[in-house]
Structures are given as C-alpha cells and as structure tokens.
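**Q** predicted model and sequence below, questions to follow.
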Amino acid sequence: METMENANERAKARAKNAGSRQPHIDDVRSLVIFLVVLIHASVTYSGLGGWYIVENKPDSIDMATKALCGFFNSFNQAWFMGIMFFFGGYFAFEALSRKGPGSFLRDRLLRLGIPLAAYMLAFQPLIVYYVAYPQELRPMGSLFSLYFGRYLATGMFLDGSGPLWFAEALLAFCAILALAARQIPRLGKPASGGAKVPSTAKLLSVALFTAAFAFALRLFWPIGTDWMNLQFCFFASYIVLFVLGVLGARGGWFLELTSGARSRWLIAVFAIGVPAWACIMLFGGILTVSLDSMNGGLTWQSAAYALWESFTAIGMCVGLTAAFANRAGAKRRATLAEIDIPSPGALSRFLSRNSFSVYVFHPAVLIAITKLARGWALPTLAKALIVGLAAYAITIALAELVVRRVPGVRKYF
C-alpha cells in the first residue's frame, strides 16, 4: 500500500508537471506524423487502403510488395493513431483538472474545432478540385458552383474531414469527458493517493477487453467501412487508449512509464506480434481467399486479428512511451517528484512545432508529388518511399517557412 509520504510526493510531481510539455511525448508524436505520411504514400502505390488517389490496385503489384506494404500498413494502423489518443487522454485530463469542465471544453472547441472546420470547409474542396481531380471536376463546373451547389448544399462537407477526423474524434471524446466531470466532479480531479502503473497482467486484460470490443464493433462496421470519414472499426483501441491516458493522468502514473521493464513491451510486440501477424495472414487464407473474413463478422480470423491488433496497440503505446522517455533521459530517482525531464534538442523542437502542420497539409503535397512522379520508372516500394520522404520534407519546410509566419495561423496549426 502506498504511504502518505509517497502520495504527497506524487501530488507535488503532478503539480510540477501540470501543463508542461514532455519532450519524449513530442518526439513520439513527431514519429507518428512521419509514419502517417509514409503510410499514405504506401496506400497510394499499393492500393491497400483508402486515399485521395491510388496509383495501383492490389492485384497489379507483386506478392512481395503486397506483403511488405500490407504489413507496414496494418502494423502501424494497429497502434499509431491509438497512441495519439493515449496522449490526448493524458493532456485532456491535465487541462480539465486545471481549468474545469466549461473552460476546458471551450478551449478544446477552439484548438480542435477551428482546424477541423478549416479543413472541411476550405482545404478539402481546394485539394479535391485543384490537386486530386482537376480534370474530372472542372468540366462539371467552377469551384464556386460545385462548392455551394453540391459540397455545402448536400452536406458533402461532413465527409470532408480528411486527416482531421482525428481532431473530430478527439473533440467528441473531450466533450464526453467534460460532461462526465460536470456530472461527477471528482472525475475531473486527481485521484487521492494516486495509483501505480498498471501491471503486465492488467495491461494484458486491457488488451483482451479491447480485442473483444473491436470484434464486436466489426460485426456492424467491418474494416474498410466508414461513416462521415470516421472508421468506427478502429475505434475500440482509440476509446480504450484515450480512457487509459485519462486514468494515467488522474492516477499520476502516466509519467512513470520510464522503466526498462515497460520498454520491453516493444520486444514482446516484435518477437510475438510480428510472427503472429504472419500466421494469421497465412492460416487465415490470405493466399487463397479475400480478407473479408478478417475484416469483421463471426469468424475466427476476425477474432484473431482483433486480438493481435489490440496486443500490438497496448504494447506499442506502453513500450514506445517508455523507450522514448528513457531516450530523452527521464530518470526516476527516489520519488516521482525527482523525475528530470531535460530540454529537447533543436531537431526535436523543430519537428515537434511543425508536426501538426505536416499532419494537416501533407495530403496536398503528397498528391501533387504523386502526380509529378507518374513518369518515374521505379519499383513500387522505391517509388512509395521516395515520394513519401519527399512529401514529408517539403511539407515540413512549408510549415516552418510559410504556415508559421502567417498571422493567427500558427496558433492553431
């Protein structure tokens, strides 16, 4: 049982870190944004997934390329947006406990709602009309006529969130959190005495629950379906990890994810998870039948895939957070109050301050480069990698040199 002295130290540590940036979390988020761009490039050239434009169909690429792109896409899909909700839950509770439900929700409406509205009402139609499908859409009418006559009038804009579906979902989660804290005030305050980092057994239980949740959701929303650009088939891990982040902040254990024991979850994910993925694909019939049985329904393939996906999500979230915390030099001495979070380096700060801009604006850049590269005679994997890296580099340069210099824009992007 935790002593009163330890509980007091936890409270001091929580107050010390409240509202402060955590360099290791910024670094993980920068990595995730980089992976987002590469995955969209992979989808563009493999056809395995949905994107604005797709250059190849899955049946038109060789089996080795399909397997590598398939693993890259599905492995990262299992965790990379989930960890963003994990961090989102942590920072949401920290803000809620400081500001109260009303101010917290107003702040989130501005921080998330303005970029979301800007993308749906401006960026999406501009990208689709001028970058993705200019030859197809211009004969149908001007941007003005299509925008007001179809995009707004028919409600198509509700499906135009693009990558900002994340902001939309996070805003909904924050609204529910604020409502819960208003109805039950103690939920918006740190837990008395704090709590310990969940044990391996508890985290495995969370993974099992997440798998069951995902399996159930996919009975109604199989993988590959969406509603207003929201893929509910993946929301099991998003919801669970957001709640886990909230609990980590409320219990005061989130910043304790720094031990070597936690980072060993990464080893487990790769040592167990990668072979498990291959077995599910091979024995699930990937070489002989379609993937429909894995996408949802009362099949063992759907259950196995949900279990693998949930184990990967929990393992990567815990393991990667711990590994990056160790890498950043977060040291745990006698008490949590003595954790030393060092200042980030210049590269880390550069990537971090531009990461959200890259997330928002990379679609236009990636699509433009994809069209310019149509004449390049390169293997599919090489082309996807080169185009993805180029899109990331150009977008982050534009973010630093242009977006951050527009008055009022840098606050939200």
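**A** Structure received. Numbering: from 1, shown residues only.
**Q** alpha carbons only for contacts and neighbour counts from here, please
**A** Will do.
**Q** name the helices or strands packed onto the longest helix seen in the chain?
**A** In terms of residue count, the longest helix belonging to the chain (DSSP state H) is helix 82-118. The contact analysis (3 or more Cα pairs under 8 Å, 6 or more residues apart in numbering; DSSP states H and E) places helix 82-118 against helix 165-183, helix 235-251, helix 300-328.
**Q** if we use 6 Å, what do you get?
**A** helix 235-251 (3 or more Cα pairs under 6 Å, 6 or more residues apart in numbering; DSSP states H and E).
**Q** list of residues touching the helix it packs on?
**A** 82, 85-86, 89-90, 93, 190-191, 194-195, 210, 213-214, 254 (Cα atoms under 6 Å, 6 or more residues apart in numbering).
**Q** got the contact list for the host helix or strand of Ala207?
**A** Ala207 is part of helix 200-217 when elements are defined by DSSP states H and E. Residues from elsewhere that reach helix 200-217 (Cα under 6 Å, 6+ apart): Cys233, Ala236, Ser237, Ala303, Ala306, Leu307, Ser310, Phe311.
**Q** please repeat the previous calculation with a cut-off of 8 Å.
**A** Identification of contacts with helix 200-217 by Cα atoms under 8 Å, 6 or more residues apart in numbering yields 232-237, 240, 296-297, 302-303, 306-311, 313-314.
**Q** so what's the gap between the longest helix of the chain and the chain middle?
**A** 15 Å (Cα atoms, centre = their mean, to the nearest Å).
**Q** quick one, it and helix 300-328 angle?
**A** Here the directions of helix 82-118 and helix 300-328 differ by 90 degrees (axes from the mean of the first three to the mean of the last three Cα atoms, to 10 degrees).
**Q** ok, and here's another one to check against it:
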Amino acid sequence: MSTTESTKTRIHGLDAVRAAALLLGIVLHGLMPYTAQIPWLVDDSQRAEWPLVVISAIHFFRMTLFLVLAGYFGRLVRSRRGTRSYLRDRLIRIVLPLFVFWPFAVLPLGLLAAWHASRVGKELVRPDVAGHGGALGAFDLGHLWFLWVLAQCIVIALLLRWAATKLMPESSATVRNLLARCLSARLGVLLAAIPYAITTNIQQEASGLIAPTTLMPDPVALVAYLGAFGVGWVLSSDDSALRRIGNHAWFHSAFAVVATALTLVTTGAISIGIDAPQPVWSTLQALAGWSCCFALLGLSVRYLTIFRPWVRYLADASYWMYLMHLVLLTFFEVFIAHLAWPIMVKASLNFIVTSALLLLTYRVLVRSTWLGSWLNGRKSSPSSKA
C-alpha cells in the first residue's frame, strides 16, 4: 500500500521493507503444500522438514513488520490530513478491498481444493466453523484476514489517541516521545516484544502467531497485532527514531539470528532433541519476531537511502500481488502436485510463474487505472517513478 510522500522526503528503505513484508507471503504460501505438519489446500506428493523451518522463520516476523509500517505511515497520514480523511482513506483502501476482492481472491480457493481432492481421490476436509462466532465466525477471510485486523487496529488506535488527548492533554505528547526514545534504544526490542509475548504465551502455537481468519474479533491475537501497529505509530512521532534503530541495525541483526535459531530449535522445527518449557519458546518467538523487524527496519533506513525505481515499483505492486497471489499459487500447484520433482524446483517454478503473472496484470490492469488509484491512493502513469 502506497503513501503519497515525494521521492525527496520519503524514506526509500521503507519501500523495500513494505514490499518484502507482503511478497514474503507468496514465498510462505508457496511452501505450504510441502510440509506435512500444516494442513493446506493442496497436498503435494513431495514432503520434507525444511519448508516448515522457512515458513516458521518468515511467519515469526512478517505480519508484525507489516503492521509496524501500517502504524508508522498511518500516523503520518492522520497528522497531515486529519482523522476524518484518514479514516475515509483506510475505509476505501483497506476495508472495501477486503469485501470486493474476496469473491475473486478467497472464494475460488475452496473450489481449487475440491478439484485437487477429486484428482487425487481424497476426501475434502472442510473446516469446522460451527459454534465459533455465528455468522461472523463462519465468514472465512482467507489470506485477507490482515485487512480486517488492520481495520480494527486503526479504530482502536484512534480511540486511544482521543482518550489520551482528553484525559492528559498536557502530557500525552511527552509520554509518546518518551516511548519512542525507549523503543528506538538498543534494547527497545524487549519493550516492543511484550504484547507479542503475551499472545504467544496464551496461544502456545509453535509455528508462530495464530491469525484470526474470520470476521469474529480475536482479542488474544489482537494484542500482538495492535502492539505492532502501536509501535509504528509511536516511532513515527519522533523524526530520529528510525535513525537510532538504524544505528543499532547490526546488533538487532545478530539478535535476530540467535533468537530465531533458538526458537526454531526449542519449538521443534529444527529437531536436535531439546525440549524447552512452553513459556521459554513462546517468549523466544516474540523476541525472534521483533528482532527481525528491527533488524530489517534498521538495515533499510541505514543502507537503502537511494531512490530505486524498481523497488518503488515492487512496493506499489505488492498490495495487488498479495491480494491475488493465493488463487494463482494454488491453481498451478494442482497441476504439479503429483510430479516427483525436487521441492525447490517446484516451489521456485510456481513462485516465478505466479509473480510474473501478478506483475503483468498489475502493469496492464492496475498501475495506470482507477484500480491502481483505488489501491495505492493515487494514479500513476506506466513510466512514473513516484
């Protein structure tokens, strides 16, 4: 999702991070058919242990990072345009796409899963949604769940902001600035990880956060995602916060490698016979996810300081690509599921073909059309660098 800052004032490294946060979802979903540990739409004939390692490592931080950026840019837009305009913009570009794209991006997935089951002679296993929130719980958002969670985060953040300005008008800005300095300090990742750790210790899921995939709000999951959105919101209030995180980029990177490795080992994704207590690996998950977020933010603002048209292009295309990728991935997977090719070959081929088609459709159908103006908040010419 795009912002409207000029190339002179925008932080170009965040374009790369924004694109990565969404495009890694294509990698993650492309590997799902090859792991036996996680039920998926299509069961591939080739299975291995290593896809779960990659999936888990990505899942620990990807949506947290996305929500940090959403909160960061969200506060900037609200400050510039006002609350009413900000809400209207997010309603149009986040909530409306959820329901408009659902019939094309999510509904066909069940049909593809049924098609695959009939091809391989297996019974289609349908999720049991009865008794979990009624009509709200029965509406499966699929991979578009993040838009609904983001909408909830926006509303709650604005309500908290309103309450803070009403209850402590003199000190709310001071508290926010203090939080920004604490979060951007070397060990600020420990503070940022607290909401995530609360959720993981309640959910107790080894592969990472359990995302709410229906319209029914999930307060437990929302703690982690609202925490990430709030961190981004607070960091954007301090012009030097990202620079300070950039100064600690290599510390966060080393922390991320160690924390992620320990989490993968203690959760059993990498099996070496270590049996850690649940609170240990649940907390390590939070530290791994947040240290990866801070490492990527820090490295991007420290080293990716030059405007690169292809990075900006991918950043703009990433929203469309994520909305529509799963139908294409699943469609092609149905045709290659029975092939005895190496997993890396099959997954790479599917990723390349799917990404190429998504980029082509973005160029032809979205980039310079009303659809691009709707999703990205502006209309670009095919050769636009902005």
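**A** All right, it came through fine. All figures in this text were calculated on a predicted structure; none of them were measured in a lab.
**Q** hang on, isn't Leu287 of the second structure packed against Ala259?
**A** Yes. Leu287 of the second structure lies in contact with Ala259 (Cα atoms under 8 Å); the separation is 6.4 Å.
**Q** neighbour count winner among the two?
**A** When neighbours are counted by other Cα atoms under 10 Å, Leu287 of the second structure and Ala259 differ, and Leu287 comes out ahead with 28 against 23.
**Q** for the residue in the first structure that the more buried one lines up against, list the residues it contacts.
**A** In the first structure, the residue paired with Leu287 of the second structure is Phe311, using TM-score structural alignment. When contacts are counted by Cα under 8 Å, 6+ apart, Phe311 of the first structure touches Leu204, Ala207, Leu208, Val269, Gly273.
**Q** repeat that for 10 Å
**A** 78-79, 203-208, 210-211, 265, 268-269, 272-273, 305, 317 (Cα atoms under 10 Å, 6 or more residues apart in numbering).
**Q** kindly report the same for Phe232 of the first structure.
**A** Ala214, Leu217, Arg218, Phe220, Trp221, Pro222, Ile223, Gly224, Thr225, Asp226, Tyr238.
**Q** next one: the third one from Pro379 of the first structure, what distance?
**A** Summarising the geometry, the distance separating Arg218 of the first structure from Pro379 of the first structure, computed by Cα to Cα, to the nearest Å, is 35 Å.
**Q** so between these two, which is more surrounded?
**A** Neighbours were tallied for Arg218 of the first structure and for Pro379 using other Cα under 10 Å; the higher tally belongs to Arg218 (25 against 10).
**Q** for that one, give me its contacts.
**A** So Arg218 of the first structure contacts 224-225, 232-236, 294-298, 302-303, 306 (Cα under 10 Å, 6+ apart).
**Q** which of those residues sit farthest apart?
**A** Phe235 and Leu298 (18.6 Å; Cα to Cα).
**Q** so the two - more neighbours on which side?
**A** A direct count of neighbours by other Cα under 10 Å for Phe235 of the first structure and Leu298 places Phe235 higher, at 19 against 13.
**Q** wait, what's in contact with the spatially most central residue of the first structure?
**A** Nearest to the mean C-alpha position of the first structure, by Cα atoms, centre = their mean, lies Met81 at 1.9 Å. Going by Cα under 10 Å, 6+ apart, Met81 of the first structure touches Arg29, Val32, Ile33, Val36, Phe166, Phe234, Phe235, Ser237, Tyr238, Leu241, Ala313, Cys317.
**Q** same question, Asn247 of the second structure
**A** Counted by Cα under 10 Å, 6+ apart, Asn247 of the second structure has contacts Ser184, Ala185, Arg186, Ala241, Gly298, Leu299, Val301, Arg302.
**Q** need the contact list for the second one.
**A** If I follow you right, that is Ala185 of the second structure. Leu179, Leu191, Ala241, Arg244, Ile245, Asn247, His248.
**Q** what about the aligned partner of the last one in the first structure, how many neighbours?
**A** Translated: His248 of the second structure. Counting by TM-score structural alignment, His248 of the second structure lines up with Ala261 in the first structure. Residues lying near Ala261 of the first structure (other Cα under 10 Å) number 13.
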